[in-house]
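K.L.:
got a predicted structure here, sequence first:
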Amino acid sequence: MNNQIFPCMWFDGNAKAAADFYCSVFKNSKIMDENPMVVIFELNGNKVMGLNGGPQFKFNEALSFVVNCDTQDEIDYYWGKLTADGGQESMCGWLKDKFGFSWQIVPSMIGQLMSDPAKGQRVMQAVMGMKKLDIDKLKNA
């Protein structure tokens, strides 16, 4: 596809290990192409490039991937997989994986819950007090 836009993630020599890890977490994923400098992979149909660029740049929260989840089981699955082996929980559904990349694991209906005039504020307050988001608690806020 011409003019396709996709992210490039800068790694310090471990782009292939990261791509393998991400492809193991997201079931509809695969390595598409690789060489010593670059690995191209697909996560649930989204193309990503991993670049072995060196130690000059580190990930930060200015860029994150959002994973919309329809069920609590999905939230629990992605949260557990992405925080495993050195990942770190943060607040409000955010986490960092073992490579230091930030993810937001959120219920698909979060926008709908927050836009409800009667309870949007309570939902936002509930989100602010959670690490991993809990769908039932958000619905009942």
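P.N.:
That came in fine, so what should we check first?

K.L.:
could you use CA atoms for every contact and neighbour count after this?
P.N.:
Fine.

K.L.:
tell me which stretches of the chain form helices.
P.N.:
Taking DSSP state H, the helices of the chain run over residues 15-25, 72-83, 110-115, 120-128, 135-139.

K.L.:
would you format those helices as JSON lines with distance to Ala62 and mean neighbour count included?
P.N.:
Listed next are these as JSON lines, based on distance: least, CA to CA, whole Å; neighbours: other CA atoms under 10 Å:
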{"stretch": "helix 15-25", "distance to Ala62": "19", "mean neighbour count": "18"}
{"stretch": "helix 72-83", "distance to Ala62": "18", "mean neighbour count": "18"}
{"stretch": "helix 110-115", "distance to Ala62": "21", "mean neighbour count": "15"}
{"stretch": "helix 120-128", "distance to Ala62": "19", "mean neighbour count": "17"}
{"stretch": "helix 135-139", "distance to Ala62": "25", "mean neighbour count": "16"}
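
K.L.:
turn these into TSV, columns for distance to Trp103.
P.N.:
Formatted as TSV, the helices of the chain follow (distance: least, CA to CA, whole Å):
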stretch	distance to Trp103
helix 15-25	12
helix 72-83	8
helix 110-115	16
helix 120-128	15
helix 135-139	18
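
K.L.:
tell me how far the closest residue to Thr83 other than its chain neighbours lies from Asn14.
P.N.:
Closest residue to Thr83 apart from its sequence neighbours, by CA to CA, 6 or more residues apart in numbering: Asp97 at 5.3 Å. The gap separating Asp97 from Asn14 is 14 Å, by CA to CA, to the nearest Å.

K.L.:
can you check Gln88 too?
P.N.:
Distance from Gln88 to Asn14, by CA to CA: 19 Å.

K.L.:
hang on, Val38 packs against Ala15?
P.N.:
Yes: using CA atoms under 8 Å, Val38 is in contact with Ala15, at 7.3 Å.

K.L.:
alright, now check it against this:
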Amino acid sequence: MSKISPCLWFDGEAEEAAKFYVSLLPGSRIETVQKNPADGPAGKAGTLLVVEFPLAGQRFMALNGGMRYDYTPAVSFKIDCADQAEVDRLWDALSANGGEVERCGWLRDRYGVSWQIVPTALLKYLGGSDAAGAQRAMQAMLGMVKLDIEGLRRAYESKSAA
């Protein structure tokens, strides 16, 4: 059966990025490191070409492609977080050292890769049976940078507009 896995393109930081990513999520590890077999556009013979790694069960490949390409938020990686502590830990780690925070739980890490750090409780509030509460939670989320579960809960449960 065919499988799909993302390939992240780097200009020399593939191994560094892969090690960083696998340090953040349980069940993640570097599996394969492949060197360039000969001098070429992606580097000199013997330099790192590809790193393959599962990240929380999803397979990824990081490639040192030999030039820089910019990522866009049109493709991002969403991490479902069980609680605020996990949201905070991943948000802080991924946005550190040159990362850029955006709104509604989105950020770009130091390599330019876009991530969505999303508490699983978000769906409970946005899809709850109280339509007015869901609307208040949506408005609260739109005003947040890092998502705050307690703020979403308060907005959902309040009886007036957030």
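P.N.:
Everything's here; your move. For clarity, every value in this text was computed on a predicted model and none was experimentally measured.

K.L.:
what does the superposition give as a TM-score?
P.N.:
Scored against TM-score structural alignment, normalised by the length of structure 1, the superposed chains reach a TM-score of 0.94; 140 aligned residues with a CA RMSD of 1.1 Å.

K.L.:
related to what we said a few turns ago, nearest to Asn46 of structure 1 among the helices of structure 1 would be which one?
P.N.:
Of all the helices of structure 1, helix 15-25 sits nearest to Asn46 of structure 1, with 11.3 Å by CA to CA.

K.L.:
mean shift of that closest one relative to structure 2?
P.N.:
Its matched residues in structure 2 lie on average 0.7 Å from helix 15-25 of structure 1 after superposition (mean CA distance after the TM-score superposition for structure 1).

K.L.:
what's the match for Ala19 of structure 1 in structure 2?
P.N.:
Alignment note (TM-score structural alignment): Ala19 of structure 1 maps to Ala18 of structure 2.

K.L.:
I misspoke; the intended subject was Asn46 of structure 1.
P.N.:
So, by TM-score structural alignment, Asn46 of structure 1 is matched to Gln58.

K.L.:
how close does Phe59 of structure 1 get to Ala19 of structure 1?
P.N.:
15 Å.

K.L.:
cool, and Met91 of structure 1?
P.N.:
Applying CA to CA to Met91 of structure 1 and Ala19 of structure 1 gives a distance of 25 Å.

K.L.:
Gly80 of structure 1 now?
P.N.:
Counting by CA to CA, the gap from Gly80 of structure 1 to Ala19 of structure 1 is 18 Å.

K.L.:
what number of residues lie near Val51 of structure 2?
P.N.:
If you count neighbours by other CA atoms under 10 Å, Val51 of structure 2 ends up with 24.

K.L.:
what sits against it?
P.N.:
Contact partners of Val51 of structure 2, counting by CA atoms under 8 Å, 6 or more residues apart in numbering, are 14-15, 18, 30-34, 61-63.

K.L.:
then Leu113 of structure 1?
P.N.:
Leu113 of structure 1 neighbours (CA under 8 Å, 6+ apart): 119-120, 123, 138-139.

K.L.:
Lys78 of structure 2 - nearest residue in space that isn't next to it in sequence?
P.N.:
Gln116 (4.4 Å).

K.L.:
from Ala17 of structure 1, how far off is the residue positioned nearest the centre of structure 1?
P.N.:
Nearest residue to the geometric centre of structure 1 (CA atoms, centre = their mean): Trp103, 3.0 Å. From Trp103 of structure 1 across to Ala17 of structure 1, the span is 18 Å (CA to CA).

K.L.:
and Trp94 of structure 1, how far from Phe59 of structure 1?
P.N.:
14 Å.

K.L.:
ok, these two, which is more surrounded?
P.N.:
Ranked by neighbour count (other CA under 10 Å), Trp94 of structure 1 and Phe59 place Trp94 first, with 22 against 15.

K.L.:
the more buried one and Gly100 touch, don't they?
P.N.:
No: Trp94 of structure 1 is not in contact with Gly100 according to CA under 8 Å; the separation is 11.9 Å.

K.L.:
thinking again about what came up before, what residue in structure 1 is paired with the residue nearest to Lys78 of structure 2?
P.N.:
Checking TM-score structural alignment: Gln116 of structure 2 goes with Gln104.
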